[in-house]
Every structure is written in C-alpha cells, then in structure tokens.
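Asks: make a model of this:
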Amino acid sequence: MDVSSIEKLVYELSIPIVNSFNYELVDVEFVKEHNEWYLRIYIDKEGGITIDDCSNVSRIISNKLDEIDPIECSYYLEVSSPGIERPLRKDTDFEKHKGKKVKIKLFAAIDGKKIIEGTLLGLEGNDIIVSFNGKELHIDKNKVSVVKLSAL
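Replies: Here you go, the predicted structure:
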C-alpha cells in the first residue's frame, strides 16, 4: 500500500467536496498509529471550523470513499480543524501567514539546528524566508520536513 498515492488520491477527491462548503482543504494524511490506520482530512475556514462542519464534510467524503473503495485495509476517517499549529504546505499558505511565528523542521541541520523557530517573512521562489535570531534566513523547501504555525 503506497501511503503517498492514497493521500494524493484522497486530497484530489476531497477538493471539490470541501470547496462546495467554501472551506479550505489544508491537508490529508494517512498514518498508522498503534496498529490502526487513520485517514485524516484537515479543513479550515475564516472564523474556524465547527463540529458540524467536520461532520458534514466527513459524511460526504465517507460516502465517496465507500463508492470508489481506494483503500484496501480498514481505517478510521477523521475530519478536523488543523488546529493552532496548522501545517503550511501551499505557496498561498506562506503568503497568507506572513508575519506569524513558525516552527520549521529540517531534514538536515543548518548551523547545528534541525528545528528553526522564527517569524515567517514569506516565500521567494523555492525558499522559505524567516527572521531567525535577528537575521533573515532563506531555507530551500526541499530541505524542510514540515513548516507549522507556532503557538508561541
């Protein structure tokens, strides 16, 4: 079972459903935790997501997944808000959240650090630009494992 193919398929399948509610599809992840598979779909909207929002999207996506049956194993479907520490993935995420605190996890250390926390200044080409320890730092997206808004 190819996890990234499942995530991509479910992401593409979810876009029109989530957009029909005027919500944003933030992320899709398919992960194994404690011998159980979880398909998590993160949605957001201005003012935040409610339990009813999650329930409405979950019902439609669940029906669509039952119809096409792309996942061979049993799994739990969860639709939720990305939370305060939402991941930034799309170029528009970096533009939208300029000026906010972010935590960047790197595949390999830069100056001895694998986690950089700073203020997001934006995206320039393939570089994430952050203010870190009073300096402007350009980090190639290919060297980044994940970027999340920081609760700090």
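Asks: going by C-alpha atoms from here, please, whenever you check contacts or count neighbours.
Replies: Will do.
Asks: and stretch 57-75, which residues are buried?
Replies: For stretch 57-75, the neighbour count (16 or more other C-alpha atoms under 10 Å) marks 57-58, 61, 64-65 as buried.
Asks: and if you look at stretch 121-131?
Replies: Judged by neighbour count (16+ other C-alpha under 10 Å), stretch 121-131 contains these buried residues: 121-123, 128-131.
Asks: what's the span of that stretch, first residue to last?
Replies: 7 Å (C-alpha to C-alpha, to the nearest Å).
Asks: what comes into contact with that stretch?
Replies: 91, 94-95, 98-99, 118-120, 136-142 (C-alpha atoms under 8 Å, 6 or more residues apart in numbering).
Asks: for the comparison step, fold the sequence that follows:
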Amino acid sequence: MSTTQSERLRELVEPLVSAAELDLEEIEVTRAGRRRQLRIVVDSDQGATLDACAELSRVISQKLDESDAMGDEEYVLEVGSPGAERPLTERRHYARAVGRLVRFQLHEGGEVTARLLGIDDDGIDTEVPGVKGRKPTARRISFDEVAKARVEIEFNRKDTKKEEEA
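Replies: Take a look at the predicted model:
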C-alpha cells in the first residue's frame, strides 16, 4: 500500500484520467491560506478541452468525496491542461510539440531556439530559423544534450496551411 498522500492520490486519480483518454501529467497539493489546493494537470495528443477538464473534475471530486485521500481538511480542486509554454519533459511532450518553436537549453551550455520537425528514439529533428535573410538550417539534437526545453509562444507566425493552399 502507498505511503505518501501524493502516491495515494495518483493511484486514485490515474484510472479516472485514463478512462477519459487523457494523460496524467502532474498532481500537486499546496497550501492556500487555511485551505489546500489540489492541482491536477492532464493532456492528450489532441489537447485537453475545457469540457473534458470540467467533466473530469466532477468525476475526480466525486471519487475524492468517497475516499479519505485528502483527509478532513478543506481543499480546492483544480483540473486543467499544462498551458502553452509548458516544459517538455517526456517524449510524448515533444511529439505533441511538432511544428512548434521550442527553446532548448543544452547541458553543454548554450541555448537553441528552433522549430521542432520530428522526433524518434534517439533525438529531435529541428529547423533553426535563418537570421537576417539567411535560410533556416537543419539541426539534430539528441535527448541527452537537452537540459531543459520549453515551447515558445509565437504571436506573429504565418499560417503555413494558408500559405500551402495559396
């Protein structure tokens, strides 16, 4: 049997998240004044919609009410998606970010911002944008080289689907 509250919560919540065809990304319990906050982050290859999060929140809330996983203290339950600038820590995160601009911090030092083109078991295929009229260049980054990676928000990116249709 699990010993920590986090493990008990994971055992309770993970089957419910899987049944909703989502991936459990994170469970976090924090203090917010006199109350605690239980934050559950979920995602999928298609993303986690607001409706899916709301329904999952109802299901999890009911299950928590039936169990003693949160104890007797009051708590607030928050179920949501990881957000736009989420860190990439699992291979599935990289797969979901294909086509997006990603900032890589490398173990050897230095930083690379590049468009993620694809991944395989050994690493990541990227395209580093050209600077001052130069053409973009391909770069292969192995998973072992990456210290941190995060999706970058692009406000002025051209819609490539519209360009391809034109």
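Asks: okay, the buried residues of stretch 57-75 of structure 1 in CSV with secondary structure and distance to residue 71 of structure 1 next?
Replies: Output for those, formatted as CSV (DSSP: H, G, I helix; E, B strand; the rest coil; distance: C-alpha to C-alpha, whole Å):
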residue, secondary structure, distance to residue 71 of structure 1
57, helix, 19
58, helix, 16
61, helix, 13
64, helix, 12
65, helix, 8
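Asks: quick one: which of the contacts of stretch 121-131 of structure 1 sit in strands?
Replies: 118-120, 136-140 (DSSP state E).
Asks: tell me the residue furthest from the middle of structure 1?
Replies: residue 134 (27.6 Å; C-alpha atoms, centre = their mean).
Asks: state the distance from the residue positioned nearest the centre of structure 2 to residue 13 of structure 2.
Replies: In structure 2, the residue lying closest to the centroid (C-alpha atoms, centre = their mean) is residue 82, at 4.6 Å. Relative to residue 13 of structure 2, residue 82 of structure 2 is positioned 17 Å away (C-alpha to C-alpha).
Asks: do residue 75 of structure 2 as well
Replies: Following C-alpha to C-alpha, the distance that separates residue 75 of structure 2 from residue 13 of structure 2 is 16 Å.
Asks: same thing with residue 87 of structure 2?
Replies: For residue 87 of structure 2, the distance to residue 13 of structure 2 - C-alpha to C-alpha - is 22 Å.
Asks: repeat that for residue 32 of structure 2.
Replies: Separation of residue 32 of structure 2 from residue 13 of structure 2 (C-alpha to C-alpha) stands at 21 Å.
Asks: those two: which has the busier surroundings?
Replies: Per other C-alpha atoms under 10 Å, whichever of residue 32 of structure 2 and residue 13 has more neighbours is residue 13, with 20 against 10.
Asks: would you agree the more buried one is in contact with residue 58?
Replies: No - Residue 13 of structure 2 is beyond contact range of residue 58, at 11.9 Å (criterion: C-alpha atoms under 8 Å).
Asks: before we move on, the earlier item: wait, the residue nearest to the centre of structure 2 touches residue 41, no?
Replies: Yes - under the criterion of C-alpha under 8 Å, residue 82 of structure 2 makes contact with residue 41 at 5.9 Å.
Asks: can you list residues touching both of these two?
Replies: residue 25.
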